[in-house]
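> Give me a model of this one.
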Amino acid sequence: MRAVTPGLFISLEGIDGSGKSTQAKGLAAWLRRQGRDPVLTREPGGAPGAEEIRRLLVEGDPDRWSPETEILLFTAARRDHLERTIRPALAAGRDVITDRFADSTRVYQGATRGDLRGLVDDIHARVIGIEPDLTLILDIDPEIALARGLARRSGEDRFEDFGLAFQKKLHEGFRALARQAPRRCVLIDANRATEAIAADIIACVAKRLG
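You can find the predicted model right below:
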């Protein structure tokens, strides 16, 4: 019997309102047209227990959690996501596209809410232990992204409520991450039409698929 080839693990990252969810859906649709069977998921969330933790993280007062507590909550949700969704899909040969993964914790909690990057990386290594094969970082003007995020009125606005200065710090944090991990991370100009962004994303994934 031929062994199952593991799927491709892809994450989309960027500040709130950068268009990750739209592009993740478009990428999943493109992969299906190529005859593949992707799993489309998100963080925090992507598994029943992780979705329960999500509500604790994205709703409510901006100051309800300390950065250290957020790191632990995000990691707990990520572990559930990894065990119940990501690993089984990859082992079955399916691609996984996730709207956010560990890089968001590295930037949101590790770099912008305290000097905690070392703590984030240590916990990640001990509890999660994997990185995506490819990370697409949607790079957008923070003012535009913040306006989009607040206009959604989704009720999940806790991080948008930190304001523009916070979004600018996040923006720089993701750019720094792209410089730190150039083999895995690709910076995508998201200050353009949806179709142009999608074309760049598809080109990156097609190249990685060989």
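> contacts, neighbours, all on C-alpha from now
Fine.
> Please identify which helix or strand holds residue 151.
Secondary structure assignment for residue 151, by DSSP states H and E: helix 142-152.
> So which residues make contact with whichever helix or strand comes after that helix?
Moving toward the C-terminus from helix 142-152, the next helix or strand (DSSP H and E) is helix 164-180. Helix 164-180 is contacted from outside by 14-15, 103, 107-108, 111-112, 137, 139-140, 142-143, 146, 160, 185-187, using Cα atoms under 8 Å, 6 or more residues apart in numbering.
> In helices only, show me these.
Mapping those onto helices (DSSP state H) picks out 103, 107-108, 142-143, 146.
> Tabulate the residues you listed (CSV), appending neighbour count and distance to residue 175.
Formatted as CSV, those follow (neighbours: other Cα atoms under 10 Å; distance: Cα to Cα, whole Å):
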residue, neighbour count, distance to residue 175
103, 23, 11
107, 25, 10
108, 25, 13
142, 22, 12
143, 15, 16
146, 21, 17
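> The helix holding residue 151 vs helix 164-180, what angle?
Angle between the axes of helix 142-152 and helix 164-180 is 120 degrees (criterion: axes from the mean of the first three to the mean of the last three Cα atoms, to 10 degrees).
> can you give me the offset of helix 142-152 from its chain's centre?
Helix 142-152 sits 17 Å away from the centroid of its parent chain (Cα atoms, centre = their mean, to the nearest Å).
> Equivalent analysis for stretch 154-164, please.
So, by Cα atoms, centre = their mean, the centroid of stretch 154-164 is 17 Å from its chain's centroid.
> Would you do the same for the sequence below? I want to compare the two.
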Amino acid sequence: MYLFSIEGGDGSGKGLAAEIVSEILQSEFCFTSVETTAEPRRDHALGRLAIDSVRKQTLTPEEEAGLFAADRLDHSHGWILPRLHEGKAVVSGRNIHSSLVYQGIVGGIGLEKAAQMNSAALIPDLCIWVDCDPEIALERIRSGTLRGFQTRKSTSRRLIFKSGLGRDTDNSFPGNWKYPFHSTWGR
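Got it, this is the predicted structure:
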């Protein structure tokens, strides 16, 4: 079936967007079974390690990227791929595009390196970007309506992305941008 990714900055509304996309896929299209998930996984040891790396800020950007890539690889092949093989569609809040932005650009390891670190993970068939005003996102984070784990430092890092690069995503990730690797999920 198909893997859909919902991307956007922290506080942008990815969780709600994933629910809406799942409902639309089932009610308006031919998808009879749609599963939702999110990355990093809060219910898995690898996901929690990745989350803690952002919270504690003690790892290098490469080490942090490695944890997110490990969680994504395990998630891709251990959870998502079996559902795709069962004929289900999967909607994921975050996927490789988050690593390209947060570790590749914001973290400074570069797009090529971030992509290479995630090269064995599944590539979404469609990525939907949820755009949100940075001030609205910050208010959502501050109000505690998120399941957030951000510290001031990590929240600031996210807002730097959203207020700078985030407003120019059309130029940063044009539709014709080529991945430096190939998908492991055959079409």
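> TM between them?
With the length set by TM-score structural alignment, normalised by the length of structure 2, the two chains reach a TM-score of 0.79; 173 aligned residues with a Cα RMSD of 2.6 Å.
> contacting residues around the spatially most central residue of structure 1?
Computing the C-alpha centroid of structure 1 and ranking residues by Cα atoms, centre = their mean puts residue 100 first, at 1.1 Å. Contact partners of residue 100 of structure 1, counting by Cα under 8 Å, 6+ apart, are 11-13, 42-44.
> Aligned against structure 2, show me the partner of it.
Per TM-score structural alignment, the equivalent position to residue 100 of structure 1 in structure 2 is residue 94.
> ok so, going back, out of the ones in helices among the contacts of helix 164-180 of structure 1, give me the two with the largest separation.
103 and 143 (21.3 Å; Cα to Cα).
> Strands of structure 2, start to end?
Applying DSSP state E to structure 2 gives strands spanning 3-7, 34-38, 89-93, 126-129.
> Okay, residue 160 of structure 1 and residue 121 of structure 1: tell me how far apart.
Residue 160 of structure 1 sits 24 Å away from residue 121 of structure 1 when distances are taken as Cα to Cα, to the nearest Å.
> more crowded one of the two?
Between residue 160 of structure 1 and residue 121, residue 160 has the larger neighbour count (other Cα atoms under 10 Å), namely 21 against 18.
> Hmm, residue 152 and that one touching each other?
No. Here residue 160 of structure 1 does not reach residue 152: they are 10.9 Å apart, not a contact under Cα atoms under 8 Å.
> and the corresponding residue of structure 1 for residue 150 of structure 2, what does it touch?
Counting by TM-score structural alignment, residue 150 of structure 2 lines up with residue 158 in structure 1. The contact partners of residue 158 of structure 1, taken as Cα under 8 Å, 6+ apart, are 57-62.
> mind running it again at 7 Å?
By Cα atoms under 7 Å, 6 or more residues apart in numbering, residue 158 of structure 1 lies in contact with 58-62.
> How about residue 125 of structure 2?
Counted by Cα under 7 Å, 6+ apart, residue 125 of structure 2 has contacts 2-4.
> Out of these, which are shared with structure 1?
On the basis of both residues aligned by TM-score structural alignment, their matches' Cα atoms under 7 Å, what survives of these in structure 1 is 2-4.
> From residue 197 of structure 1, how far out is the residue nearest to the centre of structure 1?
As judged by Cα to Cα, residue 100 of structure 1 and residue 197 of structure 1 stand 17 Å apart.
> likewise residue 184 of structure 1?
18 Å.
> Then residue 155 of structure 1?
Counting by Cα to Cα, the gap from residue 155 of structure 1 to residue 197 of structure 1 is 27 Å.
> the more surrounded of those two?
The neighbour count for residue 155 of structure 1 versus residue 197, taken as other Cα under 10 Å, is higher for residue 197 (17 against 11).
> in which helix or strand would I find that one?
Taking DSSP H and E as the definition, residue 197 of structure 1 sits inside helix 194-209.
> chain center to that helix, what's the gap?
Here the centre of helix 194-209 of structure 1 is set off from its chain's centre by 17 Å, with Cα atoms, centre = their mean.
> Quick one: list the elements packing against that helix.
Contact partners of helix 194-209 of structure 1 among helices and strands, from 3 or more Cα pairs under 7 Å, 6 or more residues apart in numbering; DSSP states H and E: none.
> top of the contacts of residue 125 of structure 2 by neighbour count?
residue 3 (24 neighbours).
> To which residue of structure 1 is that residue aligned?
Under the alignment (TM-score structural alignment), residue 3 of structure 2 pairs with residue 9 of structure 1.
> Likewise for residue 60 of structure 2?
Structural correspondence for residue 60 of structure 2 with respect to structure 1 (TM-score structural alignment): residue 66.
> I'd like the distance between its match and residue 124 of structure 1.
For residue 66 of structure 1, the distance to residue 124 of structure 1 - Cα to Cα - is 18 Å.
> cool, and residue 140 of structure 1?
Between residue 140 of structure 1 and residue 124 of structure 1 the distance is 27 Å, computed by Cα to Cα.
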